[in-house]
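K.L.:
here is the input, now give the coordinates:
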Amino acid sequence: MKLKQWGSLLLSCMLSVSLVVGCSSNGSGGTKEPDSSGEAAAKINETGFPIVNDKITVTGFAGKFFANADWNNIKLWQEYEKMTNVHVQWDTVQKDNLAEKRNLLLAGGDYPEIFYASAFPRADLLKYGKQGAFIPLNDLIDKYAPNFKALMEKYPVIEKGITMPDGNIYGLPTLFDPEFRSVLYGTPWVKSEWLTKLGIAEPQTLDDFYNMLKAFKENDPNGNGQKDEYAWGGVKTTGIVNYLRGSFGLNYHGTSNINVDTDPESGKVRFIPSDPRYKELLQFVNKLYKDGLLEQDIMSVKSTEVDAKGMEGLLGVVDNVDPVAIYNQEGYVGLPVLKGPHGDQMFSATGSPLGNIGMFVLTDKAKNPEALIRWMDYFYSDEGIRMFFMGWKDETYTEDADGNVDYVDDIKNNPGGLNLDQAVGQYLIWPGGYYPGFVTQKYFKGAEGLPTSVENAKKAEPYVIPQDKIWPPFNFTADEQSELTGIQADINTYVEEMSDKFISGNESFDNWDQYVATLQKMGLDRYLAIYQSAADRYTK
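P.N.:
Here you go, the predicted model:
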């Protein structure tokens, strides 16, 4: 049930330029507008159900998780077929093989009418859209998707974020309700019992934070006479660095474009990992590491090892969702947003409400694109969201007099020994986190929806950067993407390697200028110019 666990979306293996989808059914490399006249359009009921009077069969491809039952027999799709008269013949592949399989389908030309939960990266949406394999959705949304259109009008970031530089929309996204704060951000969790036992107040500054971790490490807060406590529990250094970014005045636009934001002095895009403030951040984390307040193998530790310590209650701070949900450990509260050395007290480790934008794609093989966009649009409505996440009243969920919903006991405490994801996955397909749709607090029952998570988010709220300042991941033109791909991959790899070396002490901060000079040689100026163009388009 951990949404964050699946939060990082698949990056596609890029097909070489020679693998052109020239075998698409329109026979051209141009963009194909859907046919909204004639026999196809005549079958469509523009509102209500069924969507079509005579049943149609559609081919669909999707990524799925092990917890899900066979999609061709799962209740969600069976019931929705009864409502819509749209039968989808599903071809599914496990998430780990998704990128390879979807790319092979496109390269061979034997692809379906719908790509669902297929997590296409933005570059692929533009690439296959320009080749004509993916059809533009702009007019279809305008005419046949009132629920999604209403969300675009309410939250302008959606339309701006899903529109490619050519003006077309080629995919529908996973959306996170901007009012569902705890799914968008959440600080790490601190064991309040240890604070009380050691007589420590919740930290407010970096010095407080350091002293708290040091006390957890050295003063036996679990009272067993052994120094077996771990001050900070997390995998890799990303969590601690992201938590502290705002305290050093970094990432004014959130973390969707993790390495860039706006320089407060010049107003231009800056590269954060070469900024002096980022150096200060790494120096502070290096101090934590050097003094044993982070695991000495944090760069390579496996999540299972951290989880084992969490289950034993040995973690003072947990960099994950509420430990009650994953470790069955109660009594953790959200860490405060810390004031940094220059007076910054900002929580910027938050992404955009716009998730992966390539979760629902219509190809040029779609015979009834109008029916299919209506089919998808239902899951952006309140009624559709409830069915997608909760199922059916009195069968899979109950509802109280105030409208609060919860799964029935057979799902929450499955008699066959299934965990919650597995039990839900016999009826619904959302466990695992791969789907187009709208995630709301009312219907999402993962860890981020727990009352404790909601309180954690409220605690951070006064310091979170405003929603209208948060950037979604940028869209690039084909030429920009072609140039950026190589530069960015090399720069990102180098930054990750060097950040860990600086933190661990394997690289001296005396060599910082040499590190920055190497970035320049790798094409940093061009990298920034491309991001500046994308930022200008977005803010226009």
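
K.L.:
going by C-alpha atoms from here, please, whenever you check contacts or count neighbours.
P.N.:
Fine.

K.L.:
where do the strands sit along the chain?
P.N.:
With DSSP state E, the ranges of strands along the chain come out as 56-64, 86-94, 114-116, 174-176, 189-191, 230-233, 260-262, 269-271, 315-318, 332-334, 360-362, 397-399, 405-407, 437-439.

K.L.:
want to throw those strands into CSV with distance to residue 387 and mean neighbour count?
P.N.:
Below are the strands of the chain laid out as CSV (distance: least, CA to CA, whole Å; neighbours: other CA atoms under 10 Å):
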stretch, distance to residue 387, mean neighbour count
strand 56-64, 18, 20
strand 86-94, 17, 18
strand 114-116, 17, 25
strand 174-176, 16, 21
strand 189-191, 32, 25
strand 230-233, 36, 26
strand 260-262, 39, 22
strand 269-271, 42, 20
strand 315-318, 33, 26
strand 332-334, 32, 23
strand 360-362, 18, 28
strand 397-399, 10, 16
strand 405-407, 11, 20
strand 437-439, 12, 24
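
K.L.:
how about this one, so we can line them up?
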Amino acid sequence: MTRFKSMKSLAVLSLTCMFALAGCSGNNSNSQGNVSANKGTNASASQNTGDSGDTQSTDKAVWFSSVSFWTPPMTWSTDPNTVQGAITEKTGLAFDFNIPAQDADTKLSLMLVSSAALPDVMTITNDVLAKKLIQAGKVWDLQEFLTKYDPQSHLLTDFPADIKQVITERDGGWYAYPSHMGSEDARKQYPPSDPYYEDGVNYRSNGAIMVNEKLLNEAGLKLEDIQTEEGLLAAYKKIKEMDLKVDGAPVIPLQVDGKGYQDTTLADLQNMFGVMPVDKDGVYRDRLLAPETKHALSFLNQAMNAGYIESGQLTMDTTAVKSAVMSGRVFSFIGNTANTGFSDQDFWVSPGPILSSEGTKPVMGKSLKAGGGWMQTYIAKSTKYPEKIARWLSFMSSDEGLRLHYYGFEGSDYTLNEKGLVVQTDAGRQASADFAKTGVFAFWPFHHIAWHDSKTQAPTEKTGADGLTAMQVQTAFGKSPETVLYDNSPLSLPADFIASGSKLFNDQEQIKVYREAQISKIVMAKDQNAFNALYEELISKIKQLGMEAIDAKINEQVQKQAKDLGVTLTGVNS
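P.N.:
Predicted coordinates for the structure are as follows:
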């Protein structure tokens, strides 16, 4: 039994019931087994992959995505020795990608209200926009779509029942194919191949502090020296005084997560210092109002004034953050580790949570309820190629299709071990790293966590997205005996819970703009007196703008959902 599951006896987590995100029945109709895609072959697939019918002629569909940083190969190759070409060979489809660099949701919304044809396939993350597409009758219910155009599809019998229920409750039907599935039902179908992956399910999170072990050793420090707030600040001071350099450039004691630091770096410090979105009575409150948030802000302010953080970091984009981290001159990073490229280097480690000098317990919320995925893929009713898109949807989600677009081609990109588990070759790892060119590992909307963890050999190398380095850094917080884990599933609100255009919605928008500007002022405050004044101004102003009324409204829904789920949420600190 994992520590997470054994927490039922604690006040913080009482259960009767992701990014961890298939039916419950053991009757899996996906008959692909260990079929693999091989370069240059033309073997026919079973009907469950949707490979029946005429795929000799190739049709080109449009695939829209609102995820601007998703970068699949923009020129679709029809060469069967490429991942894209193998997909075309199986389905008769090629794609033109439409991935706007900015304002993608707005652009799709304009298409929806204009006479312009919608893209054939739409992968988005905005639940409100998805609801507009559904209410306008522009996208298919997948049960109806597959029954009509690919009645032999494995998705009609093995799609995870718990995830389908979440999507149906959210959207009013099974309209979306979700990415990164990893629910209880998905894991019944695809059990983890190794305890290594079970740790990922139970404890993994992108949000973490990671430390450059080379610089740690150079400074004569050990990981246990920096597990407390006092110890970490002392390490920063020592690094600064030693004037350590890498390739002639000074070492950066602390790198924050660029212009998005408030949603990542600050949020992770809030977790380390024990901020929960409920108080000791279980009443919802915005995390900004928790006393521990002031302490998290104070930590950043101290680091800024001591020169441990460079002020320019607060406006850096993700590319610049990644470049700084990959340069080797960053001693520590706090924030979304997925933004850094750290998994390609073998010298990153994490001490777990940094323990607050105020003695509060670090907290980590994870949902024990099935999630509806991150990227949601919808099929337009206006598509001219419904049969081929149905076959494509079935193929991409089949064992054969997943193995193809996750890992490429057997023999060159991966081999199978004695247990039939995938082992990537060096060429395959390089192809994955170059996914924007090769297509290997590029099709994020179809990433399936449970399938991956079931079909893949646990890594023995340090580098790579699932390598030993990445797993240690991203599970250290959750696995720490100091961390209190709690089920945060009651905190997921319906997308339109506070209606657009309402007074509460407008108040939320005003608070968002104000708080972003004020928090940066607080972090850069010149001394303690200025810090205190700016913090008090923040709390006073957001209350004046209606924060407490918004929290009261959200609390009603949270309490209802907690009751429905059988979850008791109780703050463990303030």
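
K.L.:
what's the TM-score here?
P.N.:
After superposition, the two chains reach a TM-score of 0.72 (TM-score structural alignment, normalised by the length of structure 1), with 473 aligned residues with a CA RMSD of 4.2 Å.

K.L.:
related to what we said a few turns ago, can you lay out the strands of structure 1 as JSON lines showing distance to residue 294 of structure 1?
P.N.:
Listed next are the strands of structure 1 as JSON lines, based on distance: least, CA to CA, whole Å:
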{"stretch": "strand 56-64", "distance to residue 294 of structure 1": "35"}
{"stretch": "strand 86-94", "distance to residue 294 of structure 1": "35"}
{"stretch": "strand 114-116", "distance to residue 294 of structure 1": "41"}
{"stretch": "strand 174-176", "distance to residue 294 of structure 1": "32"}
{"stretch": "strand 189-191", "distance to residue 294 of structure 1": "14"}
{"stretch": "strand 230-233", "distance to residue 294 of structure 1": "6"}
{"stretch": "strand 260-262", "distance to residue 294 of structure 1": "26"}
{"stretch": "strand 269-271", "distance to residue 294 of structure 1": "27"}
{"stretch": "strand 315-318", "distance to residue 294 of structure 1": "10"}
{"stretch": "strand 332-334", "distance to residue 294 of structure 1": "19"}
{"stretch": "strand 360-362", "distance to residue 294 of structure 1": "41"}
{"stretch": "strand 397-399", "distance to residue 294 of structure 1": "42"}
{"stretch": "strand 405-407", "distance to residue 294 of structure 1": "38"}
{"stretch": "strand 437-439", "distance to residue 294 of structure 1": "34"}
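
K.L.:
compare those and give me the one nearest residue 474 of structure 1.
P.N.:
Of all those, strand 260-262 sits nearest to residue 474 of structure 1, with 10.8 Å by CA to CA.

K.L.:
residue 469 of structure 1: neighbouring residues, count only.
P.N.:
Look at residue 469 of structure 1: counted by other CA atoms under 10 Å, it has 12 neighbours.

K.L.:
map it onto structure 2.
P.N.:
By TM-score structural alignment, residue 469 of structure 1 lines up with residue 488 in structure 2.

K.L.:
do the same with residue 300 of structure 1
P.N.:
Under TM-score structural alignment, residue 300 of structure 1 pairs with residue 315 in structure 2.

K.L.:
from residue 256 of structure 2, how far off is that match?
P.N.:
As judged by CA to CA, to the nearest Å, residue 315 of structure 2 and residue 256 of structure 2 stand 10 Å apart.

K.L.:
so those two - more neighbours on which side?
P.N.:
residue 256 (25 against 14).

K.L.:
residues contacting the more buried one?
P.N.:
Counting by CA atoms under 8 Å, 6 or more residues apart in numbering, residue 256 of structure 2 touches 265, 309, 313, 314, 333, 334, 335.

K.L.:
if we can go back for a sec, run a quick check on the match of residue 300 of structure 1 versus residue 258, I expect a contact.
P.N.:
Yes. Using CA atoms under 8 Å, residue 315 of structure 2 is in contact with residue 258, at 5.5 Å.
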